[in-house]
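[1] Could you look at this predicted model? Sequence included:
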Amino acid sequence: MAVRYNRPVATLTTICSLIALIGSAGGSILGIGMILNTILGIDPIVAIVVTAAITIAYTTFGGLMGVALTDWVQTIIMLIGLILVILFGFKAMDPTSSLFAASLNGGELLHNVLGSQFMNTTETVTFMLVIGWVITFMPLNTVSQTQIQRVYSAKSVKSIQRISLLIALFMGVSMAFGLTLIGGIGKSLLPNLANPETVLPVLSMEIINPWVGMVIVTGILGACMSTIDSNLLGASIHVTRDLYEHRLKSKGLPVDDKRTITLARWTLVIIGAISTVAAILTPSIMGLLLFTLKIFSGATFVPIMLGLFWPKANSYGAITGIIGGGLTTILCNIMQTNIDPVILGLLVSLVGTVLFSILFKEDGDKGQQFVFKTVTKKDYGIFVEA
């Protein structure tokens, strides 16, 4: 954003991104607290504080490599856990059938228990609802700090392309579809569950061997921790690289790498503490997650994308779009408007960015900084190789 527009635009983007990262980390900390409270009966606040302390510690000293290694192990455990919970869940719904037969008839079992209305994938879905969710999570998976830092840490362009495809398949097929199935199974087997957000760990402990269930729960906890560590690391990079180092460079002062690392670690601890407080004060995981992500999306997504694909976009428009989109999203969320706040925020951001870019001209050729060609036919082989 600094290269495409200017430093004030980059700073505003950093602030909005920090809000999203803190909220996302806080939501995952709260999730772990709920799991430990449900499974082990630990006081939620104690569970939240202990979880935060452990995650902050290993992220602080392990850095990006520590995050990458733990994420890799946790993802494997989580994927195996999803498959086992689905298989044993269908078996629990039809105890007289074999595991294989129950799995094959899973759709029919859910239909018989929950009814056709629940099983109808479009029953309560509206166009605006779909757009709202897509818009909320698209920036998280495209232009967020947690995604960009992974790209920069890759060994080669080819590895980035291959892993991006694998992630899309994993998230789209395994995670999204699998978690939806588990939600239906949980509604069938545990209709009176006090906290529906704990359905996966509860099912893991009740329908599978307790020892296997504990391993799966560990994977679930690990998945939450992987979200926390990535967001904390991204937030600390914002402060050190985007704010602190830029301030030194603008004054012509040298950057001390050792001091920067120390600052990053302390920043990570402080931001982790803020996320922990947010987790304690917020009753809902999704409430905290969605509110902060929508602010980030409503404020920054349009200026970022127009900066990439519209050469006429300038800093006057970007600043207007970020401030207007962010404030609109916050106000609409507080007012609980019928239309999703992030949609209204994006509309205001789009109008502001385009209008002010046209009305106020800017000298220079920054609009040409990101002129590039998209994927061509010769690149399609990458997907086949992956």
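    Now that the structure is in, tell me what you want to look at. Numbering: from 1, shown residues only.
[2] contacts, neighbours, all on C-alpha from now
    OK.
[3] Please list all residues in contact with Leu30.
    By CA atoms under 8 Å, 6 or more residues apart in numbering, the contact set of Leu30 is Ile48, Thr276, Ala279, Ile280, Ile285.
[4] Out of these, which is nearest to Phe90?
    Ile285 (27.1 Å; CA to CA).
[5] for comparison:
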Amino acid sequence: MLAIGVITYRMTNTLSDYVLGGRKLNSWVAALSAQASDMSGWLLLGLPGAAYASGMGMWSIWIAVGLAAGTMINWQYVAKRLRRYTEIAGDSITLSEYFENRFRDKSHLLRVISAVFILLFFLFYTASGLVAGGVLFQATFGVDYHTALIVGAIVIISYTFLGGFLAVSWTDFVQGILMFLALIIAPIVAINQLGGIDAVFSNIAAKNPDLLDIAMNVSFKDGIWTSEGALAVVGIISAMAWGLGYFGQPHILARFMAIRSAKEIPKARLISMIWVVITLYGAIMVGFVGIALFDTPLENTETVFIQLVQVVFNPWVAGFLLAAVLAAIMSTIDSQLLVASSALTEDFYRTFLRKEASQTELVWIGRGAVLLIAFISLMLAWNEKNTVLGLVSYAWAGFGAAFGPAILFSLFWKRMTRNGALAGMLVGGLTVIFWEKTGYAIYEIVPGFMFASIAIILVSRMDSEPSREIQEEFDQASKPLANE
């Protein structure tokens, strides 16, 4: 990974290169980079841990269905339109710049508000990856949690600092392949060792038959699986609602913006869907098999992949499979650091402090921003009681509600206005931040997404129609570009 960082360092000369790779990604790199940066350490820690703790209930089957559907819809409808629109709207290289150019916002309010939300939620998202790294080193080598945090952070920061977007995308490509192989090999070999799939499910049923029922809610506490009755509709909706988050994730949308042409997108979509479906259900099977494999229940359910690999495989093979966990962590943190860095550099530094800054200066400011954001995230991750899934779910909801409706309406509704976009972002983001205080059990992305959409429609309808220039640009974005 560090070697890729050094190589791409020589290919990074402008801010566009550092932030968006000069829009040169092919379909394979764009697809695997988008999905590897999307899934993060929670795919090999959080999701298997949830499947281990609850069986086929809320956090496994239903969340996987929602994520697979969200991935498909995002690639099918958002990717091509966003790729075209960001090039047409002033060749925008960040999401914040796109919103400003799309609505001709001379006040810079849209840019600032979106950049603030990006920085806020990415601090928590990046912290989740650092927590995952701490869990990995602690469970594998017995290394002190805080030492593991620092070591992991240094490696990831190094190649992101050097090579920017190209380094991140190519390392994600390699890491995505490693994650894919690990989540195929680990459950298949473990199932075979246990005597086949029937033996696995018989063993699980002996511990609690409700673990095999997708409609039942099972809790895990003090080494005991306890049935909590049928899953509530609210629980199923909350799990599937994770799919809504895709439309607003800046690090995923950046891959759509960076692909070299919209005509590459159908191929990238197919690659992405194959990768997502296989890895999601591979991760779930790791959790299921863990229930059957371990006679003594795990203290930390999120270590099930790590423990399973070390029990089932030869240490040489286990080492490569455990590297997939680190790959998953790295592939997401680097993307998040880069998007947050671009928000500080492009949306604050160049816009308000140094409008005439040279490209070299901006690249180095971007690198400095990577260090600053990584340090703050490290402080957030310092508490050992943080869980990977908990931090990810908060950040995922934040981005999904703040940006998801704004992106969808800006791409597909000509009547949307600048004030509508601003209202949608503020309502969506603030709903996620304060929803927990209401006491309602539903995942905060659901009310956040809904309220943001309503705000966009109502405020846009109250405004006068967008200018003819904006409407003509909207029509242009729906047609193929010259390079297609």
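    That came through, no problem. The structure presented is a predicted model; accordingly, all values stated were derived computationally and were not measured.
[6] Just give the TM-score of the two.
    Once superposed, the chains reach a TM-score of 0.85 (TM-score structural alignment, normalised by the length of the first structure), with 363 aligned residues with a CA RMSD of 2.5 Å.
[7] returning to what we had before: mind putting the contacts of Leu30 of the first structure in TSV, distance to Met93 of the first structure, secondary structure and neighbour count included?
    Shown next, in TSV, are the contacts of Leu30 of the first structure (distance: CA to CA, whole Å; DSSP: H, G, I helix; E, B strand; the rest coil; neighbours: other CA atoms under 10 Å):
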residue	distance to Met93 of the first structure	secondary structure	neighbour count
Ile48	33	helix	26
Thr276	38	helix	27
Ala279	35	helix	28
Ile280	36	helix	19
Ile285	28	helix	20
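[8] quick check, nearest of those residues to Lys187 of the first structure?
    Nearest member of the contacts of Leu30 of the first structure to Lys187 of the first structure, counting by CA to CA, is Ile285, at 19.0 Å.
[9] From Thr328 of the first structure, how far off is that closest one?
    Remark: distance between Ile285 of the first structure and Thr328 of the first structure (CA to CA, to the nearest Å) = 23 Å.
[10] same question, Thr13 of the first structure
    Taken as CA to CA, the span from Thr13 of the first structure to Thr328 of the first structure is 16 Å.
[11] for Met305 of the first structure, same thing?
    Met305 of the first structure sits 19 Å away from Thr328 of the first structure, going by CA to CA.
[12] Between these two, which is the more surrounded one?
    Neighbours were counted for Met305 of the first structure and for Thr328 using other CA atoms under 10 Å; Thr328 has more, 24 against 13.
[13] Translate that one into the numbering of the second structure.
    In the second structure, Thr328 of the first structure lines up with Thr431, judged by TM-score structural alignment.
[14] just Asn231 of the first structure next, same as before
    So, by TM-score structural alignment, Asn231 of the first structure is matched to Gln336.
[15] mean per-residue distance, the helix or strand its match falls within to the first structure?
    Assessed by DSSP states H and E, Gln336 of the second structure sits inside helix 315-344. For helix 315-344 of the second structure, the mean deviation from the first structure after alignment is 1.0 Å (mean CA distance after the TM-score superposition for the first structure).
[16] centre of the chain versus that helix, how much separation?
    Relative to its chain's centre, helix 315-344 of the second structure lies at 12 Å (CA atoms, centre = their mean, to the nearest Å).
[17] tell me what it is packed against?
    helix 15-20, helix 27-39, helix 109-141, helix 145-193, helix 250-258, helix 304-312, helix 359-380 (3 or more CA pairs under 8 Å, 6 or more residues apart in numbering; DSSP states H and E).
[18] Swap in 10 Å and give it another go.
    helix 15-20, helix 27-39, helix 95-102, helix 109-141, helix 145-193, helix 250-258, helix 304-312, helix 359-380 (3 or more CA pairs under 10 Å, 6 or more residues apart in numbering; DSSP states H and E).
[19] Relative to Asp38 of the second structure, how far out is the match of Asn231 of the first structure?
    Distance of Gln336 of the second structure to Asp38 of the second structure, computed by CA to CA: 10 Å.
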